[in-house]
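Asker: Fold the following for me, if possible:
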Amino acid sequence: MRLQDKVTLVTGAASGFGKGIAETYIAEGAKVAVVDLNGEGAENVAAELGRNAIAIRCDVSKAEDVQAAVDKTRDAFGRLDVVVNNAGWTNPNRPLMETDEETFRKIYDINVLSIFHMTKSCVPVWREQGGGVMLNVGSTAGIRPRPGLTWYNSSKGAVNLMTRSLAVELAPDKIRVCGIAPVMGVTGLLEQFMGVPDTPENREKFIATIPLGRLSQPRDIANAALYLASDEADFITGVILEVDGGRTI
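Answerer: From the prediction side, this is the model:
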């Protein structure tokens, strides 16, 4: 019970990494706000998790939605201790000149602007409470980029650097900010990242670039998010924890 009675909010929690994080947090004693643009999916996950979970529909690119999610979490559970900015999106893997401005803006709205909104909503709460934890799910794409995903890569580079800058500026407020950088994982965005159909043969080409020989799984990211949110990590801030099977070596 490493998160006993901690109140947490996880975005993009209706599936993939976010769902894995929510499940792990519940198992470790936390209360969880399951936040997702897919409201029905969030409701289903919250129902599976039980009485210590609530579902909130939220477009993380909109300030008013993010503020409402924070308010609803506090109304339900009385406080807010941990936020995981996990929601993300990418263009399909393709030559960079084929991505239009609308797609570029959507990438940045979901991957980067969402953290700006969450920071604006959470920092006043944490200053009042005397501390808090923000975890931002970046990517190995922001450290060792793959071709065909230039605009997504750059957004995750922004997330990684934003995380470190937030950490140093908010440290006097006892607010820890850490990042998690997963390698390509088995989620709904897998084919987008690959740019080709998800077949065993195509997967093998990408797995060959990962020294430990497999794609990431939600449990890998969830275990990292568990540690960084726990009191065991109370002297850790500003790190970008690579959960990548050695991809960035």
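Asker: all contacts plus neighbour counts: C-alpha atoms, from now on.
Answerer: Fine.
Asker: Let me see the contact set for residue 240.
Answerer: Contact partners of residue 240, counting by CA atoms under 8 Å, 6 or more residues apart in numbering, are 160, 163-164, 178-181.
Asker: Type out the ChimeraX command that picks the buried ones from the residues you listed.
Answerer: Buried subset of the contacts of residue 240, written as a ChimeraX selection, criterion 16 or more other CA atoms under 10 Å:
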select :160,163,164,178,179,180,181
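Asker: which of the residues in stretch 179-196 are buried?
Answerer: 179-185, 189-194.
Asker: any idea which of those is closest to residue 217?
Answerer: Distance to residue 217, by CA to CA, is smallest for residue 185 among the buried residues of stretch 179-196, at 5.7 Å.
Asker: State which helix of this protein is the longest.
Answerer: Longest helix in the chain by number of residues, with DSSP state H as the criterion: helix 150-170.
Asker: Packing partners of that helix?
Answerer: Counting contacts by 3 or more CA pairs under 8 Å, 6 or more residues apart in numbering; DSSP states H and E, helix 150-170 packs against helix 101-108, strand 132-137, strand 175-182, strand 240-243.
Asker: Export the buried residues of stretch 179-196 to JSON lines and append columns for distance to residue 143.
Answerer: Listed next are the buried residues of stretch 179-196 as JSON lines, based on distance: CA to CA, whole Å:
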{"residue": "179", "distance to residue 143": "12"}
{"residue": "180", "distance to residue 143": "12"}
{"residue": "181", "distance to residue 143": "8"}
{"residue": "182", "distance to residue 143": "11"}
{"residue": "183", "distance to residue 143": "10"}
{"residue": "184", "distance to residue 143": "13"}
{"residue": "185", "distance to residue 143": "16"}
{"residue": "189", "distance to residue 143": "19"}
{"residue": "190", "distance to residue 143": "19"}
{"residue": "191", "distance to residue 143": "21"}
{"residue": "192", "distance to residue 143": "19"}
{"residue": "193", "distance to residue 143": "16"}
{"residue": "194", "distance to residue 143": "18"}
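Asker: gap between the longest helix of the chain and the chain center?
Answerer: Mean C-alpha position of helix 150-170 versus that of the full chain (CA atoms, centre = their mean, to the nearest Å) differs by 12 Å.
Asker: would you list every one of the helices in this protein?
Answerer: Using DSSP H, the helices of the chain run over 16-27, 39-49, 63-77, 101-108, 114-129, 150-170, 190-194, 200-207, 218-229.
Asker: tell me the contacts of the residue positioned nearest the centre of the chain?
Answerer: Residue closest to the average C-alpha location in the chain (CA atoms, centre = their mean): residue 86, at 1.8 Å. Taking CA under 8 Å, 6+ apart, we find residue 86 in contact with 10-13, 17-18, 136-137.
Asker: Another sequence for comparison is provided below:
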Amino acid sequence: MGRFDHRTVLVTGGTGGQGASHVRAFHAEGANVVIAGITEDRGRALAAELGERALSVRLDVTDEHAWTAAVTAAEERFGPLSVLVNNAGVQNPAAPIETTDQRVWNRILDINLTGTFLGIKAAVPSLRRNGGGVIVNIASTSGIGGTAFYAPYVAGKWAVRGLTKTAALELGRDDIRVNALHPGVIETPFITEPAAGSDTPISDFYSPEPYAIPRLGEPADITRALLFLSSDDAAFVTGSEFVIDGGLLLGPALKHDA
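Answerer: This next block holds a predicted model:
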């Protein structure tokens, strides 16, 4: 028996480094998985790999009509949603605020913040039809501290925190729990490859050497926490924030004496 047998889980950004990890893990624990994203060929390939309990849907998270279509497709194939994972996100090219183009600002907030808002809005009726469920918003440690040269990304992730808590207050009596995960620097193409319009990956700005746990994170580090929050093991947890960063936000750790 898996923790998610007979449950339907929709993951946005479901073919990315973290997203694909989440999708595979939910599927391994018995869930019907809906792989939502804009890269259709990768979504179809992952669905084909996983088999009949997987469905790929094209989803631009900034498009409210696309959200409606994605939730409808999920329900028609598997029934109402049990879990929504708002995982889709993009990074802005590194730039100080004074040289950041407003079009960049708008795009980052449209995807990272408005996309999360629209996901909650679209999923709630389905979660209610299910008798309750879970929403997990993937935020960032940048939503707890500042990060120079990434103002659009930081602002959006800070806002996701408030959105998470508001949704938790509104939906708790519907037996819908809403929480946020704050990954640190996770070793995926999101970190190791430059954002569109940039020549420098985020990983160039970070060394894990000072962390209490001196390594970059792995997608599985986030996935394990996500599965906990999405399961009945976290039945009394809502409006909460979970930081998974190896100690990045703590500051430099003491060096170990050999």
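Asker: if we can go back for a sec, would you mind giving the helices of structure 1 as CSV with distance to residue 94 of structure 1 added?
Answerer: Converted to CSV, those look like this (distance: least, CA to CA, whole Å):
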stretch, distance to residue 94 of structure 1
helix 16-27, 23
helix 39-49, 29
helix 63-77, 30
helix 101-108, 12
helix 114-129, 24
helix 150-170, 9
helix 190-194, 9
helix 200-207, 15
helix 218-229, 25
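Asker: how about stretch 19-30 of structure 1: buried residues?
Answerer: Of the residues in stretch 19-30 of structure 1, 19-26, 28-30 count as buried by neighbour count, 16+ other CA under 10 Å.
Asker: Now for those: which two are most distant?
Answerer: Largest separation among the buried residues of stretch 19-30 of structure 1 by CA to CA: 19 and 29, giving 15.7 Å.
Asker: Please spell out which residue in structure 1 sits farthest from the middle.
Answerer: Per CA atoms, centre = their mean, the most distant residue from the centre of structure 1 is residue 201 (28.5 Å).
Asker: Look up how far residue 49 of structure 1 lies from that one.
Answerer: Separation of residue 201 of structure 1 from residue 49 of structure 1 (CA to CA, to the nearest Å) stands at 35 Å.
Asker: just residue 218 of structure 1 next, same as before
Answerer: Residue 218 of structure 1 is 16 Å from residue 49 of structure 1, by CA to CA.
Asker: do residue 38 of structure 1 as well
Answerer: 17 Å.
Asker: okay, the two: which has more neighbours?
Answerer: Neighbours were counted for residue 38 of structure 1 and for residue 49 using other CA atoms under 10 Å; residue 49 has more, 21 against 16.
Asker: show me the contacts for residue 120 of structure 2.
Answerer: Per CA under 8 Å, 6+ apart, neighbours of residue 120 of structure 2: 84, 135.
Asker: May I see the buried residues of the longest helix of structure 1?
Answerer: Buried residues in helix 150-170 of structure 1, defined by neighbour count with 16+ other CA under 10 Å: 150-164, 166-167, 170.
Asker: Give me the neighbour count for the spatially closest residue to residue 247 of structure 1 that is not a sequence neighbour.
Answerer: Distances taken as CA to CA, 6 or more residues apart in numbering place residue 210 nearest to residue 247 of structure 1, at 4.8 Å, with adjacent residues excluded. Neighbour count of residue 210 of structure 1, defined by other CA under 10 Å: 19.
Asker: Equivalent analysis for residue 102 of structure 2, please.
Answerer: 11.
Asker: so what corresponds to it in structure 1?
Answerer: Alignment note: residue 102 of structure 2 maps to residue 101 in structure 1; criterion TM-score structural alignment.
Asker: Mean deviation, the longest helix of structure 1 versus structure 2?
Answerer: Once fitted to structure 2, helix 150-170 of structure 1 is off its aligned match by 0.9 Å on average (mean CA distance after the TM-score superposition for structure 1).
Asker: Okay, residue 98 of structure 2 and residue 9 of structure 2: tell me how far apart.
Answerer: 41 Å.
Asker: swap in residue 100 of structure 2?
Answerer: 36 Å.
Asker: So for those two, which sits in the more crowded spot?
Answerer: Neighbour totals were compared for residue 100 of structure 2 and residue 9, and residue 9 leads with 29 against 17 (other CA under 10 Å).
Asker: Could you verify my assumption that residue 24 of structure 1 touches residue 223?
Answerer: Yes - counting by CA atoms under 8 Å, residue 24 of structure 1 does reach residue 223; the two are 7.5 Å apart.
Asker: re the thing from before, look up how far residue 191 of structure 1 lies from the residue nearest to residue 247 of structure 1.
Answerer: In terms of CA to CA, residue 210 of structure 1 sits 17 Å off from residue 191 of structure 1.
Asker: Surely residue 4 of structure 1 touches residue 29?
Answerer: Yes - using CA under 8 Å, residue 4 of structure 1 is in contact with residue 29, at 4.1 Å.
Asker: separation between the residue farthest from the centre of structure 1 and residue 194 of structure 1?
Answerer: Relative to residue 194 of structure 1, residue 201 of structure 1 is positioned 12 Å away (CA to CA).
Asker: and if you look at residue 157 of structure 1?
Answerer: Separation of residue 157 of structure 1 from residue 194 of structure 1 (CA to CA): 19 Å.
Asker: Same question for residue 19 of structure 1.
Answerer: 22 Å.
Asker: now swap in residue 128 of structure 1 and tell me
Answerer: From residue 128 of structure 1 across to residue 194 of structure 1, the span is 44 Å (CA to CA).
Asker: With residue 55 of structure 1 instead?
Answerer: As for residue 55 of structure 1, its distance to residue 194 of structure 1 is 31 Å (criterion: CA to CA).
Asker: do residue 101 of structure 1 as well
Answerer: Residue 101 of structure 1 is 21 Å from residue 194 of structure 1, where distance means CA to CA.
Asker: Who are the contact partners of residue 176 of structure 1?
Answerer: 131-134, 167, 170, 234, 236-238.
Asker: repeat that with 7 Å
Answerer: For residue 176 of structure 1, the contacting residues are 132-134, 167, 237, by CA atoms under 7 Å, 6 or more residues apart in numbering.
Asker: How about residue 213 of structure 1?
Answerer: Counting by CA under 7 Å, 6+ apart, residue 213 of structure 1 makes contact with residue 207.
Asker: Sweet, I'm off.
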